[in-house]
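Undergrad: Please work out how this folds:
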Amino acid sequence: MAENVVLTGTVLPNSEVERGIVEDAGANLTIINVSSKEELIESAANPVGIMTIETKIDESVMDAFPNLEFVSVHGIGVDMVDVDAATDRGIPVFNTPHYCLEEVATHTLSLILACERRICQYNSDVKSGGWEYDSAGTVTRLSTKTVGVVGLGDIGLEVIKRLHGFDVDIVGYDPYVSAEDMSQHGVEKTDFASLCENSDIITVHTPLTEATRNLLDASAFETMGSGVTLVNAARGGIIDQAALYEAVENGTVAYAGLDVLESEPPEDERLIEFDNVVVTPHAAWYSADALAELQRTAGENVAEFLSGTVPEYVVNRSALE
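TA: Here you go, the predicted model:
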């Protein structure tokens, strides 16, 4: 009897790509569109593997399925998986770390430009009958700005590569990247407080972990000067949304470009009602090309593991030891 792999919490138009790859590797793929881990536990039939897009996979899920051998994430971030619990149980966790680097980087630049050049405000004003170049307030040259990049992983570096074309000064905060490595990318390494204090534009590209949850909180906003542009295309939980609301209201954050929120879709809409807050629906990753690569890579991770090969993209390699 073929082994059973479950794909859960799918928001994709279909998962035939993954199904073909997994079934070619000799397993069955069962697609269960559930909204919680509890529903997953009730619905899944003794899987050897779980492919998740957004369903939380913690120790209760792992313990419910004694034959579970792997967890595969459709995405770069694995914050929906308790990786420590998986490692303790010898369960490798796979991800798809490169599928949307170009998309998120260009989307980030789009949000920065939309904020700095007041694109959305101008658009709304013109459609309401206006035609004034200064209707959205004072605009200054991008080349006069210092951009603070929080997180210099693959996406952060892609953003930095594109920022250099705008002749901005760039400072970076990442405790895992040395000053020497940053300098090779034209970035001055700084601590987080200094980045907040000295940046005109702050863009967030760190993973969501216990260390980075609410990294930008009320105390962080207090260190910023007035009129900062803040962009987040990483994870909503990295920013304390209540604190951001206060920062926008009092002018510390003059413009915010957000592709991610604490809850998605938003439960509290006060923040997104500000005219100077530009919001997109967690779409920075998306292009037809990225979607195809995401599904293919996720399927190939599973197929390689089922065939006895260690996949290239294993988050917790110590689980295989």
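
Undergrad: alpha carbons only for contacts and neighbour counts from here, please
TA: Fine.

Undergrad: Now do the contacts for residue 276.
TA: 115, 121, 254, 255, 256 (CA atoms under 8 Å, 6 or more residues apart in numbering).

Undergrad: How about the secondary structure of the third one?
TA: Just to be clear, that refers to residue 254. strand (DSSP: H, G, I helix; E, B strand; the rest coil).

Undergrad: Count the neighbours of it for me.
TA: 19 (other CA atoms under 10 Å).

Undergrad: Kindly report the same for the second one.
TA: Close neighbours of residue 121, defined as other CA under 10 Å, add up to 19.

Undergrad: Confirm that it lies within a strand, as I assumed.
TA: No - under three-state DSSP, residue 121 sits outside any strand and is assigned helix.

Undergrad: hang on, it packs against residue 134?
TA: No - the pair residue 121 / residue 134 is not scored as a contact, 10.5 Å apart, by CA atoms under 8 Å.

Undergrad: So what's the residue count around residue 147?
TA: There are 26 residues near residue 147, going by other CA under 10 Å.

Undergrad: Just the element for it, please.
TA: strand 146-150 (DSSP states H and E).

Undergrad: For stretch 69-76, what is the spacing between the initial and final residues?
TA: One end of stretch 69-76 sits 20 Å from the other (CA to CA, to the nearest Å).

Undergrad: got the contact list for it?
TA: Outside stretch 69-76, the residues touching it (CA under 8 Å, 6+ apart) are 48-53, 90-99, 294-295, 298, 301-302.

Undergrad: what does stretch 40-54 give?
TA: With CA under 8 Å, 6+ apart, stretch 40-54 has contacts from 3-11, 32, 34, 61, 64-75, 80, 298.

Undergrad: Please indicate which of these are buried?
TA: Neighbour counting by 16 or more other CA atoms under 10 Å classes 4-10, 32, 34, 61, 65, 68-75, 298 among the contacts of stretch 40-54 as buried.

Undergrad: a strand runs through residue 91, doesn't it?
TA: No - under the criterion used here (three-state DSSP), residue 91 is coil, not part of a strand.

Undergrad: Take the contacts of residue 276 and write them to a markdown table, including distance to residue 145.
TA: Shown next, in a markdown table, are the contacts of residue 276 (distance: CA to CA, whole Å):
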| residue | distance to residue 145 |
| --- | --- |
| 115 | 13 |
| 121 | 21 |
| 254 | 14 |
| 255 | 14 |
| 256 | 16 |
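
Undergrad: run this one through as well so I can compare:
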Amino acid sequence: MKAIVVDKNSADGLDYSIQKKIFEENGIEFVLEDCQTEDEIIEKCKDADALLVIYRQITPRIMDALEHCKVILRYGIGYDVIDVKAATERGIKVCNSPVHCLDEVATHTIAMILAMERQLVFYNDLVKRGQWLANAGFKPHRLSSQTLGFVGFGHIARRAAEFAKGFGFRMIAYDPFLPEEVVKASGAEKVELDQLFAEADIVSLHTPLMDSTFHLIDKEAITKMKDGVMIVNTSRGPIIAIDDLMEAVKEGKVKSAALDVVEGEPITVANHPLFETGRIICSPHAAYNSVEAEQQMMEVLAQTATDVLKGKNPANIVNKKELGLV
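TA: Okay, here's the model as predicted:
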């Protein structure tokens, strides 16, 4: 049996030694590839029993060429790079690492909120230019006077809400899939999306990327928000229509935005238009990152692949219901 990583260099600095050890102990050959195209994936990975992917799109055409594949695994929580419907139709299990970076992404979310409200990046840039101006930029507000709105209230958002409690925010959440008591137990009030837009001083995005959430935050949605709203995205870039966001920041409708993910990422050019206003801060899709999170993810995915190849059905099969395994 063979487990193949499609794009080993798509994320910098990953250590695959933990996975190599787990696979070898279970008699599974472990191969690291760095495929760039669909054809290259087909050529180099067609004999995989387990396919592991970071960012490359795994399409139906690729799946049709996988002669023995039983499972496709995504490095991370989100799995939108995999056509899950096509995998299900071919009897292939799709798995993720659902909880390895909850603390990290929740922490990053709070850090971005603080950086925006306290203008840390803006002030730092001023001081570096020799401008010692405490009242430059906008006047910040006390956090306990503000409403923090979560769009999507899954595990990460609920962990962020735990962290946010200490700052005294009023918290509201939109999540059509969660009962009200779950939202309330985390200290938030369940609301409809338009109400969240109307009342939130800070909108924090925690929803997966689906057809229904693509460009969820666009010009029309932003129009419904408070003047001077702040927006945080630590989920998926295409949830925000980036041109609409940049326009709203320039016009002052959006006071500030903090993005760990961006539509069209990675950003690899200097002086990108995103940063013209000085009111958008960005990190390179790094919210998940820590020593502990990486180790846990590597262990979970290697053990999950091993379990599937041995005929088991681990809990993190995302299409378990569709495959009739529950």
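
Undergrad: Please identify the buried residues of stretch 152-171 of structure 2?
TA: Going by neighbour count (16+ other CA under 10 Å), the buried part of stretch 152-171 of structure 2 is 152-154, 156-161, 164, 169-171.

Undergrad: Next: stretch 113-128 of structure 2.
TA: 113, 115, 116, 117, 118, 119, 122, 123.

Undergrad: now it: how far from the chain's centre is it?
TA: 24 Å (CA atoms, centre = their mean, to the nearest Å).

Undergrad: how about the strands in structure 2?
TA: 2-5, 29-32, 50-53, 71-74, 93-95, 147-151, 170-174, 189-190, 202-205, 229-233, 254-259, 280-282 (DSSP state E).

Undergrad: Take those strands and write them to TSV, including distance to residue 314 of structure 2.
TA: Output for the strands of structure 2, formatted as TSV (distance: least, CA to CA, whole Å):
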stretch	distance to residue 314 of structure 2
strand 2-5	17
strand 29-32	20
strand 50-53	14
strand 71-74	11
strand 93-95	9
strand 147-151	29
strand 170-174	30
strand 189-190	32
strand 202-205	28
strand 229-233	30
strand 254-259	33
strand 280-282	36
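
Undergrad: For residue 104 of structure 1, which non-adjacent residue is closest in space?
TA: residue 284 (4.8 Å; CA to CA, 6 or more residues apart in numbering).

Undergrad: Could you find the counterpart of the one you found in structure 2?
TA: Residue 284 of structure 1 maps onto residue 287 in structure 2, with residues paired by TM-score structural alignment.

Undergrad: From the structure, what's the count of residues near its match?
TA: 23.

Undergrad: I figured it was touching residue 105, is that so?
TA: Yes - under the criterion of CA under 8 Å, residue 287 of structure 2 makes contact with residue 105 at 4.8 Å.

Undergrad: any residues in contact with both of those two?
TA: residue 234.

Undergrad: now residue 314 of structure 2: how far from residue 225 of structure 2?
TA: For residue 314 of structure 2 relative to residue 225 of structure 2 (CA to CA), the value is 41 Å.

Undergrad: what about these two, which has more around it?
TA: residue 225 (22 against 15).

Undergrad: which residues of structure 2 fall in helices?
TA: 17-25, 38-45, 60-65, 84-89, 102-117, 120-128, 155-164, 180-185, 193-199, 219-223, 242-251, 291-309 (DSSP state H).

Undergrad: Turn those helices into JSON lines, columns for distance to residue 277 of structure 2.
TA: Output for the helices of structure 2, formatted as JSON lines (distance: least, CA to CA, whole Å):
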{"stretch": "helix 17-25", "distance to residue 277 of structure 2": "43"}
{"stretch": "helix 38-45", "distance to residue 277 of structure 2": "38"}
{"stretch": "helix 60-65", "distance to residue 277 of structure 2": "41"}
{"stretch": "helix 84-89", "distance to residue 277 of structure 2": "39"}
{"stretch": "helix 102-117", "distance to residue 277 of structure 2": "13"}
{"stretch": "helix 120-128", "distance to residue 277 of structure 2": "10"}
{"stretch": "helix 155-164", "distance to residue 277 of structure 2": "28"}
{"stretch": "helix 180-185", "distance to residue 277 of structure 2": "35"}
{"stretch": "helix 193-199", "distance to residue 277 of structure 2": "23"}
{"stretch": "helix 219-223", "distance to residue 277 of structure 2": "18"}
{"stretch": "helix 242-251", "distance to residue 277 of structure 2": "6"}
{"stretch": "helix 291-309", "distance to residue 277 of structure 2": "34"}
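
Undergrad: and of those, who's closest to residue 142 of structure 2?
TA: helix 102-117 (8.8 Å; CA to CA).

Undergrad: Find the residue at the geometric middle of structure 2.
TA: Taking CA atoms, centre = their mean as the criterion, residue 235 is the residue nearest the geometric centre of structure 2, at 3.2 Å.

Undergrad: Around the spatially closest residue to it that is not a sequence neighbour, how many other residues sit close by?
TA: Closest residue to residue 235 of structure 2 apart from its sequence neighbours, by CA to CA, 6+ apart: residue 206 at 5.2 Å. Neighbour count for residue 206 of structure 2, taken as other CA under 10 Å: 26.

Undergrad: Pull the contacting residues for the residue nearest to residue 255 of structure 2 when sequence neighbours are not counted.
TA: The shortest distance from residue 255 of structure 2 to any non-neighbouring residue, by CA to CA, 6+ apart, is to residue 228 (4.4 Å). Shown in contact with residue 228 of structure 2 (CA under 8 Å, 6+ apart): 201, 252, 253, 254, 255, 256.

Undergrad: Does residue 303 of structure 1 touch residue 18 like I think?
TA: No - counting by CA under 8 Å, residue 303 of structure 1 stays clear of residue 18, with 9.4 Å between them.

Undergrad: and whatever residue of structure 1 lines up with residue 2 of structure 2, how far is that from residue 48 of structure 1?
TA: Alignment note (TM-score structural alignment): residue 2 of structure 2 maps to residue 4 of structure 1. Using CA to CA, residue 4 of structure 1 is found at 6 Å from residue 48 of structure 1.
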